[in-house]
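>>> What follows is a predicted structure for the sequence shown.
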Amino acid sequence: MTLVPWIADWNRRHTFGPGYGPHARWHGTAEVVGASWSGLMMLWLLARDGQRERGLATGVAALLPLLRYGAFNVTLAVPGTSPYEEGGPPLRLLGLPASLVSQDVLIALALGGYWLERRAARQ
């Protein structure tokens, strides 16, 4: 979760591209930094000790990607928004915007990890 925005957004095609103004760069920078902080928070939470504290920390860590990236799926229903760069070719995976697919994979992995952790704790 922490590395994906640095790879996908922190470059001349996206945040620092010629079509991006200062406000778009402001949003891009906030996204990269916010995702990095969320990723570091997840790692810190997962390092917690104690069964009860570990269960809560695992749940919160699993929800962070959903809270961070889930809203991007809602943007598809908002008129006037686009997941694609202006002037660039639409990047798609499985018929969906590639950025949303990668974010949804992170969400699914986090929730799947939470499910596996809870299942192991019950055994």
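The structure has been received and is ready for your questions.
>>> From now on I want contacts and neighbour counts done on CA atoms only, so please keep to that.
OK.
>>> quick one, strands of this structure?
Shown for the chain, the strands assigned by DSSP state E span residues 92-93, 96-97.
>>> List the residues that contact the nearest residue to residue 114 once chain neighbours are set aside.
In space, and not counting its chain neighbours, residue 114 is closest to residue 62: 5.9 Å by CA to CA, 6 or more residues apart in numbering. Residue 62 sits next to 42, 107, 110-111, 113-114 when contact means CA atoms under 8 Å, 6 or more residues apart in numbering.
>>> Next up, a structure to set beside the first:
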Amino acid sequence: MIQNSVQNFTPSNVDQKRSISIGKVLLSTVAGLTAIGGFLADWNRTHLFNPNWPPHAKFHDAWTISVGSLLGCSGLYYLLRNSSRPQEDLHIGTMLPAIFWITQGISFTFPGAKGLESEFPDLVPRVKGVWINEMFASAGILAITGTGYALERSRLSKTH
């Protein structure tokens, strides 16, 4: 019995089990960035530890960090789990982190809402007078998400 298990455990079988597509790499990277991005971007003097922010503003920032972390981790779960419904997992695993980035972009449409440049213009780059702020980050991440989703969906449609 052990002999049969060893024979079936060949390097080619291992490589097939461990291979991950480019689409899934892109989507997992987005989900991972979504999970830790709030800590990286906001756990500092410009946001959570900003002495000029009232406690309620810090509450909303902590909420945003928590939501991003939960959406990113949940997305990773669906993207990386082994299930009998890979297409459904792909849809859910893609959409959960995307919700965070979509809502970040939408936030700029609210009255008086502005990006980091409103308080810390020295930290936000400008190209020909245009601030390259969180809106551009959202658009870029969503473009990567769309690319990863299209690639992975195409791969799955060929295998299932």
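Now that the structure is in, tell me what you want to look at. Quick caveat, the model's predicted, so the values are computed rather than measured.
>>> Residue 20 of the first structure is nearest to which of the strands of the first structure?
Distances from residue 20 of the first structure to each of the strands of the first structure were compared by CA to CA, and the smallest falls on strand 96-97, at 19.6 Å.
>>> The closest one vs the second structure, mean deviation?
Relative to the second structure, and after both are superposed, strand 96-97 of the first structure has an average distance of 4.1 Å to its aligned residues, where the measure is mean CA distance after the TM-score superposition for the first structure.
>>> Let me see the residues that make contact with that strand.
Strand 96-97 of the first structure is contacted from outside by 83-84, 90-91, using CA under 8 Å, 6+ apart.
>>> Kindly supply the PyMOL command isolating those of those residues that are buried.
Provided next is the PyMOL selection string for whichever of the contacts of strand 96-97 of the first structure are buried by 16 or more other CA atoms under 10 Å:
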select buried, resi 83
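>>> one step back: map the contacts of residue 62 of the first structure onto the second structure and name those still in contact.
For the contacts of residue 62 of the first structure, the aligned pairs still in contact in the second structure (both residues aligned by TM-score structural alignment, their matches' CA atoms under 8 Å) are 42, 110, 114.
>>> Adding neighbour count and distance to residue 27 of the first structure, write those out as a markdown table.
Rendered in a markdown table, the data for those read as follows (neighbours: other CA atoms under 10 Å; distance: CA to CA, whole Å):
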| residue | neighbour count | distance to residue 27 of the first structure |
| --- | --- | --- |
| 42 | 22 | 22 |
| 110 | 21 | 25 |
| 114 | 19 | 30 |
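>>> Would you mind checking which of those is nearest to residue 51 of the first structure?
Proximity of those to residue 51 of the first structure was ranked by CA to CA; the top entry is residue 114 with 14.1 Å.
>>> Great, nothing more from me.
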